[in-house]
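Asks: Sequence first, then the predicted structure, then my questions.
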Amino acid sequence: MPISLVNRPLRPATRLAVLVLLSALLAHGAARAQGFDDLRREHRPSDIVVLDRHGEPLQRLRTDPSARRGAWVPLADVSPALRQALVLSEDRRFYQHAGVDWRAVSAAAWANLWNTRTRGASTLTMQLAGLLDEDLRLGQGGRSLRQKIGQAVMATRLEATWRKDQILEAYLNLVPFRGELVGIDALSRTLFGKAPHGLRDTEAALAAALVRAPNARPALVARRACGVLQAMRGPSGEADCDALDMLAEAALARRAWPAAEGIAPHHARRLLAARPAGQPAPAVLRSTLDARLQRLALQTLQQQVKELRGRHVEDGAVVVLDNASGEVLAWVGSTGTLSSAAEVDGAAAPRQPGSTLKPFLYAQAIAQRRLTAASLLDDSPAHLQTASGLYIPQNYDRHFKGWVSARTALAASLNVPAVRTLVMVSPRAFHRQLGELGIALRESGDYHGYSLALGSAEVTLGQLANAYRALANGGRHGAIGQPPGRDALDAGAAFIVGDILSDANARARTFGTDSILATRFWTAVKTGTSKDMRDNWAVGWSARYTVGVWVGNASGAAMWDVSGTSGAAPVWAALMRHLHAATPSPPPRPPAGLIQAAVRFGGQLEAARQEWFLPGTAQAVFAIDSEAGSAMFTPAQAQNGSKPGPSVPARITAPEDGTILALDPDIPPARQRLTLLAEAGTAAPRALRWWIGAREIGRGPSAQWLPWPGRHVVQLRDARGAVQDERRIEVRGAVAKAGVAAR
């Protein structure tokens, strides 16, 4: 576009300035301005807005610490008063010139010649050029002559390709205001607490005044704003400069938006962290959360913690998952203002889960046919010898119930029967099972030993809730956010455990018949409390949802007298009622092959009932005789003067899974034999076969084995070669002397 000059003789100073600029235009002919649409598309706010599944805003989270930018604001959404104020303040002939205001250039050149102060000759378009081009940015010492010429060149090209409204829109979105504030959206929301379209003429005058002197004292900003306001209102209007001064003092005292605002800060950070490295954060990010449910979960958790405040409780977390899709519907990481550690994501922080691991242990024992739901377990004092000494588990109430069924032991959350069950399964095997369910423990099963049955390891609420989702999906596990995929647990065992955890009668011995855990629709739930009451949990599922709740203190401090039903359970129950206020939750259908049969218990240990069994494990009578009562760690099988049911597998009782042996080179190899022991179960003892690797090394309920260095799998098989049980061991040290055969 040709430059139009005023049709009159130019003064010498003006002629010189024009010649310089024309020369620059010719020399800078290759320069090109960025397209307006590209600029708007590439604009990135300093904050990200996370939306829920329905498009409702959930959270605003800052992602760029270098500056504070809001969303790109179209010119139509900017207050007309601000547009007027900006043009009057910065570029009165904005709509007449073609990028360079030659009249202003002439005046500035003449003033410079006579050392007279006057307003600059920089137009809005030239200022925009300085914002778009790094080489033309204003430095601490002002712009050089080369930069000013470059501004004029680029402004001319902008005017040739952009419309005036586009130039003004881009300027308003890119111009730095006060401090770290960049663009009109950040300025309006920070200083005036409103969107740009709502600015009054007084606020618009203040905003325009900040362009010229962004970090000036409020009094100076107000003085300039008063002049802008007077120009806006015209000769017949009147500007109240005192009121403007007070407005400036109040507005400029405000700093910036908080770093985060909303009801889902922790989930927003999770979503942001999950994005590929190096990929710029988008302005808007959609989540699977439901804003209504998220809000209710937060409010319910806060209300419960307020009620528990006298018991030294200030933190909590909630996770709600969709069983089928794995989508996160609610993720509350803290109690917000009630917490002294609100930034800590309690749903992702490792904590001791207490009894909430027991369902997976019983499911594993049932799947391995070591137990049925009706098998009897001895809830009496127990002393287990471990490498570090005796382990003596206790029940929560410090009382023992005697012989109870596995159904009662799990539903009533009895500790000693759970430990006896872990003895059957082994800590190492249980550790592997938890890993299959997505609970990756930092330490090995051997490290935790038998205390693993009572939740001595550390897990996160997110991991725990997702593992319970696998129970809801028939043992099929999928990562959070993914539908169930691989089989992590026997479907029949998962169903039986769910049936136990939904049985209000079975849990009555600990929780009573009128427990808050009982719902009017089908649900399965388990509570847990960690050592010294540091953590309290309630995790369970319905036909469609899995809900997990944790209550405690982020600091790890102990709570005071908070039980499973008084801590996390009320929150769990309230959310389940909300989720199924209009949605039914029918009981799950049993998997194919599962058997329901009538059972009764000798000695009136428990009332007769219908019980679920895996194929081949059903029996009608479960009783205890004197021999069974004297055996501390046998599979608690039903006995009635005859052998137990037809399919109780044999099991290895020694060595323990994960045993490490060290051979001594000074002891003859024949004296270093390892004794292998087993319980036959329903198999004939003489039919048992001991195998190590591809070699049979003995028969019967016991065998002697001469170890050799390496890692070995000890298997117990029946007469048909079917594996009944196995243990993994490691042998270290000296090699057996030549000529000594291993048997």
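Replies: Yes, it's here.
Asks: Going by C-alpha atoms from here, please, whenever you check contacts or count neighbours.
Replies: Noted.
Asks: my read: residue 685 touches residue 700, true?
Replies: Yes: contact criterion Cα atoms under 8 Å: residue 685 and residue 700 qualify, at 5.4 Å.
Asks: what's stretch 599-618 in contact with?
Replies: 366-367, 369, 372-374, 403-405, 492-493, 496, 593-598, 619-624, 640, 645-648 (Cα atoms under 8 Å, 6 or more residues apart in numbering).
Asks: Quick check: buried residues in it?
Replies: 599, 600, 601, 602, 605, 606, 611, 612, 613, 614, 617, 618 (16 or more other Cα atoms under 10 Å).
Asks: same check, this time on stretch 62-80
Replies: Quick answer for stretch 62-80 (16+ other Cα under 10 Å): 62-63, 67-75, 78-80.
Asks: Can you flag which of these belong to strands?
Replies: 62, 68, 69 (DSSP state E).
Asks: Save those as JSON lines, and put in distance to residue 506 too.
Replies: Shown next, in JSON lines, are these (distance: Cα to Cα, whole Å):
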{"residue": "62", "distance to residue 506": "50"}
{"residue": "68", "distance to residue 506": "58"}
{"residue": "69", "distance to residue 506": "59"}
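Asks: of those residues, closest to residue 664?
Replies: residue 62 (62.9 Å; Cα to Cα).
Asks: Compute the number of surrounding residues for the closest residue to the closest one other than its chain neighbours.
Replies: Of all residues not flanking residue 62 in the chain, residue 47 sits nearest, at 4.1 Å (Cα to Cα, 6 or more residues apart in numbering). Residue 47: 24 surrounding residues under other Cα atoms under 10 Å.
Asks: Which secondary structure state is assigned to residue 726?
Replies: Here residue 726 takes the strand state, with states given by DSSP: H, G, I helix; E, B strand; the rest coil.
Asks: tell me which element the nearest residue to it once chain neighbours are set aside falls in.
Replies: In space, and not counting its chain neighbours, residue 726 is closest to residue 715: 4.3 Å by Cα to Cα, 6+ apart. Per DSSP states H and E: residue 715 is located in strand 710-717.
Asks: And that strand, what does it pack against?
Replies: strand 689-692, strand 723-733 (3 or more Cα pairs under 8 Å, 6 or more residues apart in numbering; DSSP states H and E).
Asks: And here is the other one:
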Amino acid sequence: MPRFSGFGERRLPLRRRALLPTLALLLGLAAPAAQALPDYAQVRREYRASDATLLARDGQVLQSLRLDRNVRRRAWTPLAEISPALVRAVIVSEDRRFMEHDGVDWRAAGKAAWSNFWGSRTRGASTLTMQLAGLLEEDGQRRGRRSFLDKLGQSMAAGRLERTWNKRQIIEAYLNLVPFRGELQGVGAMSQELFGKWPHGLDERESALAAALLRSPNAFPAVVARRACRLLAEMGREQECSDAQAFAAYVDYALSGAQRTRQAPAPQLAPHLARKLLEQPGQALLSSLDADLQQFASHALRRHLHTLRHQNVEDGAVLVLDNASGEILAWVGSSGDLSEAAEVDGVTALRQAGSTLKPFLYALAFEQRALTPASLIEDAPLALDTGNGLYAPQNYEPHYQGWVSVRRALAGSLNVPAVRTLVRLGPEPFRRKLLQAGLASLNQDGDWYGYSLALGSADISLLMLANGYRSLANGGRWSPLRAVPATAAGSNGKAQPIPCRREGCAGVFSDVPRPAFTAAAAFLVGDILADRNARASTFGLESWLATPYWSAVKTGTSKDMRDNWCTGYSRRYTVAVWVGNAGGSPMHDVSGISGAAPVWREVMDWLHRGDPARARPPQSSRPPPAPAGVVRQSIRFEPAREPARQEWFLAGTEQTLIRQAGGQALGRIAYPADGTILALDPDIPPSRQRIELRLSGPAAPGWHWQLDGKRLAAAQPAPRWLPQPGRHRLQLVDARQRVIDEAAFEVRALKGKSRR
């Protein structure tokens, strides 16, 4: 094995100096082919692996992603990490006097010229330094024979390299840049792809095989085997080829890549986020992800999906956020090989939200002082006339609970009370509130979604939903997320936007912080979502939602059980889970409490119990203090539909006695709905075409209808109005002449029909 040591300047022999005048003219012609070459430090600095790497916040490798499809290169391998057997085999094969010459092996060059003159084949005279110079030139990727002037230019470049680089740097750079076979470039890619090991572990036989590839990287295995055997013989290792047939079979096996299975697989823990963050080959990006949490969340999801495999469930996603910083701690986009669509990112895919939007709806009602947590809403069959027909929402469970408080309605996820609340507030104000909470995918107006928006008919992403809940955890303030740690985001500490341009990412990483809810409304919603007693009638006292620490959580199930959600937060963390099928096929009897909630609970428990062995302390989560403007009051109900209790109110809305209001509190225009178009038939007598103006609940004394600014009739009994062609505005007005609700509609007259 050649020894690498320092070399002083060496004076060329007299016979070589005599040749210099003769070569000067030719070298001058070749000068354009020998442009200034980079130094060793520049080559190292500009070297790029074909893969980019996503790192966890502590530097652990999470994901490698190949971005350069033209070549396969691993990270630069220092000479100290390359097997001495490979270095020896390459020198013996390509440049025996590498340690002696100054870039050009004049003896080999003369021998090659003489052989070429007589037409005999020769090994060639290109030294490793000359080959490296060719690799470093702009046309270094060009393969095949070079012209005489090319060779002269390469010789000049080799001389320059020898004057500025040392031998260790030359052989190291050569082994990292030289193509070995197919797309494999450099010793790192060759060693791992062909032999399934790191370069320092190559033995003599593997090294000879690798060196044999340098002359003709894509030669047939039998040709490579013969060359490798000749090289082993030259190195005194003939016994490695004692059985030529067996050795040929080994070469064929290695070149087929069959040995790759011996290589320890690289971590593949965050493919979906890596595809969004990694942009350049060779990039190594520090992310905000926690490697241990990422792995645990992925395993928890897969483990639970295994238990649901007979219920047509194969996909899921998990997202974990740090409430204070907005850093993403875990991003699990799919269930991996359990899914038939593992490439689909469940974190950013748009799916129907189900009941997960209800906390935002009631927060809006609290802000407008339209409801309090103690307000009573009737949970009973409901049918609403809309511009598109009759809408009759139903609860998840096929029964109704009668008059219930808002606390029980939200905690128990009752559907009819939510729809009644939206009737009171209006779909468009609710949509605007959802936009404030970061659900930017709601790009239609409120009337387009209609009253079903209360039950989550809109498409949202897990990413948007989780950050909306994080806003509730942060006292109602929305702020963008970050996928890299705050210390790595730049000196200004701002969140770094990531290239996530699809609808499911819209605004999540780039919008400016803003108030999404008042602190008081966010507190009331969080207190309700943390109340296990309030949700007991639906979920029982003990369920996956009942944590031993303070947490506020909500489940959701979309139409036909196509999507399962569970999203909630503690004082420090927000965890969001989606379970379903990427293709949209419905699950079989899987609800939010049985589908997504178990994964949510496992991840949330992991976050709070800590791990002393890994220096991860346990996290406490105590109920948040009430903000200014919130008061607590003892209340009782009349009749006693719910037990007396302590309840929170916005200051000025508190009550001690909660009486059933007979439905007047939610009385709204039920028909005609806003946007309705009515058509008059000239062949039907007018008296048969009158429409009934209906309310969604009983009217209070003094309530009346007002049409186009003029009083029409008392609200009850329901009047029957004869439609007049044109556009109209109908208003419901109370005894103090205040407009309670209004709807715009149109009446059209059809042309007469022909009679037979």
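Replies: Received the coordinates, thanks. Every value quoted in this text rests on a predicted model; they were computed, and no experiment measured them.
Asks: Need the TM-score between these chains.
Replies: Put the two chains on top of each other and the TM-score (TM-score structural alignment, normalised by the length of structure 1) is 0.83; 685 aligned residues with a Cα RMSD of 4.0 Å.
Asks: Tell me where the stretch 551-700 of structure 1 has strands.
Replies: 595-601, 609-613, 621-622, 651-654, 660-663, 674-679, 689-692, 695-699 (DSSP state E, counting those that start in this stretch).
Asks: Tell me which other helices or strands the third one touches.
Replies: Meaning strand 621-622 of structure 1. Looks like strand 621-622 of structure 1 contacts strand 595-601 (3+ Cα pairs under 8 Å, 6+ apart).
Asks: Now do the strand it packs on against strand 609-613, angle only.
Replies: 130 degrees (axes from the mean of the first three to the mean of the last three Cα atoms, to 10 degrees).
Asks: Check the mean deviation of strand 595-601 of structure 1 from structure 2.
Replies: When structure 2 is superposed, strand 595-601 of structure 1 averages 0.8 Å from its matched positions, counting by mean Cα distance after the TM-score superposition for structure 1.
Asks: residues contacting the alignment partner in structure 1 of residue 602 of structure 2?
Replies: Using TM-score structural alignment, the partner of residue 602 of structure 2 in structure 1 is residue 574. Residue 574 of structure 1 makes contacts with residue 300, as judged by Cα under 8 Å, 6+ apart.
Asks: again, only this time at 10 Å
Replies: 296, 297, 300, 301, 516, 519 (Cα atoms under 10 Å, 6 or more residues apart in numbering).
Asks: quick revisit: from residue 374 of structure 1, how far off is the residue nearest to residue 62 of structure 1?
Replies: Between residue 47 of structure 1 and residue 374 of structure 1 the distance is 57 Å, computed by Cα to Cα, to the nearest Å.
Asks: cool, and residue 297 of structure 1?
Replies: Distance from residue 297 of structure 1 to residue 374 of structure 1, by Cα to Cα: 37 Å.
Asks: Please apply the same query to residue 74 of structure 1.
Replies: For residue 74 of structure 1 relative to residue 374 of structure 1 (Cα to Cα), the value is 70 Å.
Asks: can you count the residues close to the nearest residue to residue 478 of structure 2 once chain neighbours are set aside?
Replies: Once flanking residues are discounted, residue 478 of structure 2 sits nearest to residue 471: 4.7 Å by Cα to Cα, 6+ apart. Neighbours of residue 471 of structure 2 under the rule other Cα under 10 Å: 26.
Asks: go on, residue 555 of structure 1?
Replies: 12.
Asks: residue in structure 2 matching it?
Replies: Matched to structure 2 by TM-score structural alignment, residue 555 of structure 1 sits across from residue 583.
Asks: surely its match meets residue 315?
Replies: Yes: Residue 583 of structure 2 is within contact range of residue 315, at 9.2 Å (criterion: Cα atoms under 10 Å).
Asks: Quick check: neighbours shared by those two?
Replies: Shared contacts of residue 583 of structure 2 and residue 315 (Cα under 10 Å, 6+ apart): 339, 340, 341, 344.
Asks: got the residues you listed as a markdown table, with secondary structure, neighbour count and distance to residue 34 of structure 2 columns?
Replies: Converted to a markdown table, these look like this (DSSP: H, G, I helix; E, B strand; the rest coil; neighbours: other Cα atoms under 10 Å; distance: Cα to Cα, whole Å):
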| residue | secondary structure | neighbour count | distance to residue 34 of structure 2 |
| --- | --- | --- | --- |
| 339 | coil | 17 | 55 |
| 340 | coil | 14 | 54 |
| 341 | coil | 16 | 52 |
| 344 | coil | 17 | 50 |
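Asks: between the helices and strands packed on strand 710-717 of structure 1, which one is nearest to residue 187 of structure 1?
Replies: Going by Cα to Cα, the one of these nearest residue 187 of structure 1 is strand 723-733, 66.5 Å.
Asks: in the stretch 51-200 of structure 2, which spans are strands?
Replies: Under DSSP E, counting those that start in this stretch, the stretch 51-200 of structure 2 gives strands at 51-55, 61-66, 179-181, 184-185.
Asks: List the buried residues for the longest one?
Replies: Just to be clear, that refers to strand 61-66 of structure 2. For strand 61-66 of structure 2, by 16+ other Cα under 10 Å, it's 61, 62, 63, 64, 65, 66.
Asks: one step back: any idea how far residue 9 of structure 1 is from the match of residue 602 of structure 2?
Replies: 85 Å.
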